[in-house]
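> Here is a sequence together with a model predicted from it:
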Amino acid sequence: MSGAEISLALSIGDPSGIGPEIAIAAWRARHLSALPPFYLLADPALVAARARRLGVDVPIIEISPTDAAGTFHDALPVVPLRVRLVDSPGLPDPANAAGTIEAIDRAVADCLAGHAAAVVTCPIAKKPLYDAGFRSPGHTEYLAHLASRHIGADVTPVMLLAGPELRTVPVTIHIPLAEVPRQLTSELIVTTARITAHDLANRFGIARPRLAIAGLNPHAGEGGTMGHEDDRIIRPAVEALRAEGIDANGPLPADTLFHARARATYDVALCMYHDQALIPAKALAFDEAVNVTLGLPFIRTSPDHGTAFDIAGKGIARADSLIAALKLGHSLAGGGMKAIPTPTETAR
């Protein structure tokens, strides 16, 4: 069964955030946006309550995953969770933790079983989950845990932020900035780059991906005058990658890596820490960028924004990034389409 014949599994995320309403908004835009069919893993009562709160008429149908495509155009397909969710927009509640995790678990299980083409996730917040006993560092790491359990071997997840003009990968992710120099190693950079190059080739259809490797320090260390990590850690990693035949270049000063002419010279920028990768990605395409997890035995995409508790339930949340995530998930499941062109291709 191909990705075009089955639906995408969309997990609700933290129900106190904007997940329910952007899912509703995406479904309502299904014709205008030419969306592939998806089903929402959620509490149908909460989805209906949120729609009433927003003042929108959304027919909801409870289905099994394999029935979603046939009902998608007439009603929002919802696969009911086993637990009920509390509708408290803007007020995160640890009581929702079990349902939030159940939605993720079942979306992954559906995808691995061939009942869903890809996993698409609405945003979660870590603190309510931690308060309920959740111990994974973040969404990406939890997905890797599920994948590792499925295949019986360790999985290394790689976060890719993909937008119309830029793709970025943070080599270190959810750790304090002070920990980055201590946890950054040549081996970690090489492993991250290998996974990135492999998935860009096999899922995005880029025959020979060009990797720009950012420096850690200002001016990429400037010959050791502003830190030695660039020469001691990053440069050997780049040399090792090039020896393997991977088109890698660096370490490159991050402050000149993201303007238009620079972006035209690479397919992805590997950055040394979270904000070095996410700030330019979100600055260029906050409403269009997609979070893709590479290195998994299934396809996972997500909006690049968070739960937005401050606007939850107010009817002003935009679904653009979720719509982009749904489209990209469908495209990647379709067999190696290059869903997001590089800047050089856009200019042709």
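Thanks, I have the structure now. Just so it is clear, the model here is predicted, and its values are computed rather than measured.

> C-alpha from now on. contacts and neighbour counts both.
Will do.

> From residue 217, how far out is residue 172?
Applying CA to CA, to the nearest Å, one obtains 15 Å for the distance of residue 172 from residue 217.

> List the contacts of residue 191.
Applying CA atoms under 8 Å, 6 or more residues apart in numbering to residue 191 gives no contacts.

> Next up, a structure to set beside the first:
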Amino acid sequence: MIGITLGDPAGVGPEITLKAVAAMSEGERAQTRIFGCRKTLEAAEAVVRTGLRPGIDVALTDLPVASAPLPFGKEDARAGDAAFRFVEAAVRAAEAGEIGCIVTAPLNKAALNAAGHHYDGHTGMLAALTGQKKAWMILASDRLKVIHNSTHVSLRDAIDRATTESVLQTIRVGHEHLRRLGLEAPRIAVAGINPHCGEGGLFGTEDADQLAPAVERARAEGIDAHGPIAGDTVFHRAYTGQFDLVVAQYHDQGHIPIKLVAFDTAVNVSLGLPIDRTSVDHGTAFDIAGKGIADHGNMEKAIAYARRLATGRKT
């Protein structure tokens, strides 16, 4: 079983969930459970018109939302609280072995924090809910995969977090994930943090002092790690097949290239947790929420990736 959380009820999450589930085969649908609000789903169904009956045609854990359905396209603390509760319920189900992977629809960080749930997004929330100090984000597409050493922090903080130990652990986590997906010896590139990897110290020494030792230690452990490699070339080299994964040092360094080449198809995967989670790689799209026009292709990609992970977990 996989579990799909609706995300922010005022966003496009309910619509893309219904569309993706409606497109499933009967067998796939039988292995799917939605975590969300029935009234919200009914309001979304009124605009997408899939014919799907949540709770009848697909399993539903109904988590009521006060005053549901909330208006689509408007930031609301009630929606932020609901998004948190949907995820929390799915996490507990995953911990109990009732579902093999969680697929999350997008939430709104401002609404989440307005409701008193102070997280920087799904990844931090999932780490807290499962008692982990840190979780990692990998953005995966067919030709480019990127794992982030840090994500939702300032650029100044990201540089401070690019320590040898942190980068080494990120390499290890990415290596194990790709091995789980069937790659025996993943080729991992570490992106430099300074222009030209510091150009021999002219533009900073972090690459030589902090990143290079992490690569050396990873190689000593038998990991096929390379770098640091200048950030302006490493993603192109990975995209053309030289590497299976790039370790990005900060949020935008990894997000910009993946969104350039796979904006509608990349899947967000959380690593380093005792449970599995995938997600769409887009936001709540308040500007089109409730209009029935949101594309569910990215949700289908996240679900397909989740099924791969769930199958791997069984074995």
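That came in fine, so what should we check first? Remember, it's a predicted structure, so these values are computed and weren't measured experimentally.

> what about residue 172 and residue 217 of the first structure, which has more around it?
More neighbours surround residue 172 than the other of residue 172 of the first structure and residue 217, with 25 against 21 (other CA atoms under 10 Å).

> The more buried one maps to what in the second structure?
Counting by TM-score structural alignment, residue 172 of the first structure corresponds to residue 150 in the second structure.

> For the first structure, identify the residue most remote from the centre.
With distances taken from the mean C-alpha point of the first structure and given as CA atoms, centre = their mean, the most distant residue is residue 225, at 36.1 Å.

> Please name the residues that touch residue 36 of the second structure.
Listed by CA under 8 Å, 6+ apart, the contact set of residue 36 of the second structure reads 5, 6, 60, 61, 62, 63, 64, 86.

> Tell me which of the residues you listed persist in the first structure.
Counting by both residues aligned by TM-score structural alignment, their matches' CA atoms under 8 Å, the contacts of residue 36 of the second structure that remain in contact in the first structure are 5, 6, 60, 61, 62, 63, 86.

> The residues you listed in helices, which ones?
residue 86 (DSSP state H).

> Only the buried members of the kept ones among the contacts of residue 36 of the second structure: can you turn that into a PyMOL selection?
Command for PyMOL that selects the buried part of those, burial taken from 16 or more other CA atoms under 10 Å:
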select buried, resi 5+6+60+61+62+63+86
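
> Inside strands: which ones of the kept ones among the contacts of residue 36 of the second structure?
5, 60, 61, 62 (DSSP state E).

> Pick the one among these closest to residue 275 of the second structure.
When these are ranked by distance to residue 275 of the second structure (CA to CA), residue 5 comes first, at 14.5 Å.

> how about that closest one, what's its match in the first structure?
Aligning on TM-score structural alignment places residue 5 of the second structure opposite residue 11 in the first structure.

> ok, its match - contacts?
For residue 11 of the first structure, the residues meeting the contact criterion (CA under 8 Å, 6+ apart) are 40, 41, 42, 100, 103, 104, 107, 119, 120, 121, 122.

> sec struct for the residue nearest to the spatial centre of the first structure, please.
Central residue of the first structure (CA atoms, centre = their mean): residue 291, 2.4 Å from the mean position. Under DSSP: H, G, I helix; E, B strand; the rest coil, residue 291 of the first structure falls in the strand class.

> can you give me the helices for the stretch 151-300 of the first structure?
180-183, 186-202, 229, 235-243, 260-263, 274-285 (DSSP state H, counting those that start in this stretch).

> got TSV for those helices, with distance to residue 62 of the first structure too?
What follows is the helices of the stretch 151-300 of the first structure, written out as TSV (distance: least, CA to CA, whole Å):
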stretch	distance to residue 62 of the first structure
helix 180-183	45
helix 186-202	35
helix 229	54
helix 235-243	49
helix 260-263	45
helix 274-285	34
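
> what about the counterpart of residue 333 of the first structure in the second structure, how many residues close to it?
Matched to the second structure by TM-score structural alignment, residue 333 of the first structure sits across from residue 310. A count of nearby residues for residue 310 of the second structure, using other CA under 10 Å, gives 20.

> what about residue 310 of the second structure, distance to residue 101 of the second structure?
Distance, residue 310 of the second structure to residue 101 of the second structure, by CA to CA: 6 Å.

> Find the residues that touch each one of these two.
In the contact map built from CA under 8 Å, 6+ apart, the residues linked to both residue 310 of the second structure and residue 101 are 1, 2, 276.

> got a winner among those residues for most neighbours?
Among those, the one with the most neighbours (other CA under 10 Å) is residue 2, at 26 neighbours.

> Residue 104 is in contact with that residue, correct?
No. Judged on CA atoms under 8 Å, residue 2 of the second structure makes no contact with residue 104 at a distance of 10.6 Å.
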